[in-house]
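In: Return atomic coordinates for the entry below.
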Amino acid sequence: MTGIEEVIRGRRSIGKVKDDPVPKELVEKLLDAAIWAPNHHHTEPWKFIVMTGEGRRTLGQVYVECAADAIAALPESEQEERRRKEMAKAFRSPVVIAAACVPSDSPKAVLAEELAAVHAAVQNLLLTAHAEGLGGVWRTGVPAYDPAMKKALQLEDHAQVVGLIFIGYPDMQAPTAKRTPASAKTVWIEQ
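Out: Here you go, the predicted structure:
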């Protein structure tokens, strides 16, 4: 197996990471790898918002805002604890990178292809993180798609958040994975 195959097959979603800071230069290396994703018509439709330290509070406030109705439905004695838990979600890793698609206004650009390019960029980022000894997990969920998220991240109206990537040094054993062989999912058309 080649080095790249080992990285691809060894990467796992690592949801539990240490609080240890990740050097800015290493985060920049992940982003530099991300931007080499294929993108039709060279539109480069990605945008990354990196949150570290207290900057993650921006994300936490969106989690609290998105849970506002559920929080309001709780007994008053439980509401503050629930707000605290929602805020804490943003602090699950020392680095959180919001990946967004900012589609090109080129008439040649197709939204599905623009989104696919950003998804490929996130995969590049995650593979590089793994190769550098970091753990990462790509999260979405209702808050990622809420208009409050777009506003908090200062994204253009036509932009879309495609994921929140939580990055840090692993604090868990990587889970084993199983895949259906490619041959079971492949059709060859030869004539």
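In: all contacts plus neighbour counts: C-alpha atoms, from now on.
Out: Will do.
In: How about residue 79: what's its closest non-neighbour residue?
Out: Distances taken as C-alpha to C-alpha, 6 or more residues apart in numbering put residue 71 closest to residue 79, at 5.5 Å, once the chain neighbours are dropped.
In: Correct me if wrong, but the one you found is in a helix.
Out: Yes. Residue 71: assigned to a helix according to DSSP: H, G, I helix; E, B strand; the rest coil.
In: Please verify my assumption that it contacts residue 82.
Out: Yes. With contacts counted by C-alpha atoms under 8 Å, residue 71 reaches residue 82, the gap being 6.5 Å.
In: tell me how far the ends of stretch 62-76 are from each other?
Out: 21 Å (C-alpha to C-alpha, to the nearest Å).
In: same question, stretch 161-175
Out: So stretch 161-175: terminal residues 27 Å apart, C-alpha to C-alpha.
In: one more to put side by side:
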Amino acid sequence: MSKTTNTGNAVRHAIQSRRTVKKFKKEAVPTEQIIDLLDTAVWAPNHKLREPWRFVLFSGKGRKKLAEAIEAEMGEDNKFSANVLQVPSIMLVVMEEDPRQAIWDEDFAAASALVQNFMLAAWSEEIGTFWVTKPFLYAPKFRKELGIKAGEKIIGMLYIGYPDVIPSSKERTPAKDKLTLFE
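Out: Presented below is the predicted three-dimensional model:
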């Protein structure tokens, strides 16, 4: 396979140009478009096609439910519940937890790949994302409020919207500087 195919260049461009967006325009991405992006994201590699994920999407007035769940855990005086009301859409990515460590590791890797797929697909459609992990995602009150069951792990919250500000890129360490090679 040629390294210079248009598809390859587009994929490389999406990977290298994608940015974490923290400031969004008020206009929400249509739910149908988010679902379409998820239909692309689910093509993540996952062992034996276990598809160990599900999604909880908050947009419009539904964001208040997420803010209330955060407040149930952290109290009303916290910056996170106010912040989620400013983001056009927020999605929780939830993984089924298998008690077998090897399966758990494979499923976590697959769910993480799904998140990256989603973020890249969104970026290719000029939609910004921010993968958020906070301690309250583990909190019993927060989880109960949103129907997160025992045996499920929230991989993270994804903020989703049209970018108002796109941050500049930051330098990465060249892979060769972290490579151990046996020839």
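In: if we can go back for a sec, list the contacts of the residue nearest to residue 79 of the first structure.
Out: For residue 71 of the first structure, the contacting residues are 79, 82-83, by C-alpha atoms under 8 Å, 6 or more residues apart in numbering.
In: can you give me how far the helix ranked longest in the second structure is from the chain middle?
Out: Longest helix of the second structure, by residue count under DSSP state H: helix 101-124. Taking C-alpha atoms, centre = their mean, to the nearest Å, the mean C-alpha location of helix 101-124 of the second structure is offset from the chain mean by 9 Å.
In: What is the mean deviation of it from its aligned residues in the first structure?
Out: Compared with the first structure after fitting, helix 101-124 of the second structure has a mean deviation of 1.4 Å; criterion: mean C-alpha distance after the TM-score superposition for the first structure.
In: residue range for stretch 124-132 of the second structure in the first structure?
Out: Per the alignment by TM-score structural alignment, stretch 124-132 of the second structure matches residues 131-139 in the first structure.
In: Over in the first structure, find the residue span the longest strand along the second structure aligns onto.
Out: In the second structure, taking DSSP state E as the definition, the longest strand is strand 152-161. Strand 152-161 of the second structure corresponds to residues 159-168 of the first structure when matched by TM-score structural alignment.
In: residue contacts, the aligned partner of residue 21 of the second structure in the first structure?
Out: Using TM-score structural alignment, the equivalent of residue 21 of the second structure in the first structure is residue 14. By C-alpha under 8 Å, 6+ apart, the contact list for residue 14 of the first structure reads 135-137, 170, 172, 174.
In: export the residues you listed to JSON lines and tack on distance to residue 94 of the first structure?
Out: Shown next, in JSON lines, are these (distance: C-alpha to C-alpha, whole Å):
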{"residue": "135", "distance to residue 94 of the first structure": "11"}
{"residue": "136", "distance to residue 94 of the first structure": "11"}
{"residue": "137", "distance to residue 94 of the first structure": "13"}
{"residue": "170", "distance to residue 94 of the first structure": "11"}
{"residue": "172", "distance to residue 94 of the first structure": "15"}
{"residue": "174", "distance to residue 94 of the first structure": "19"}
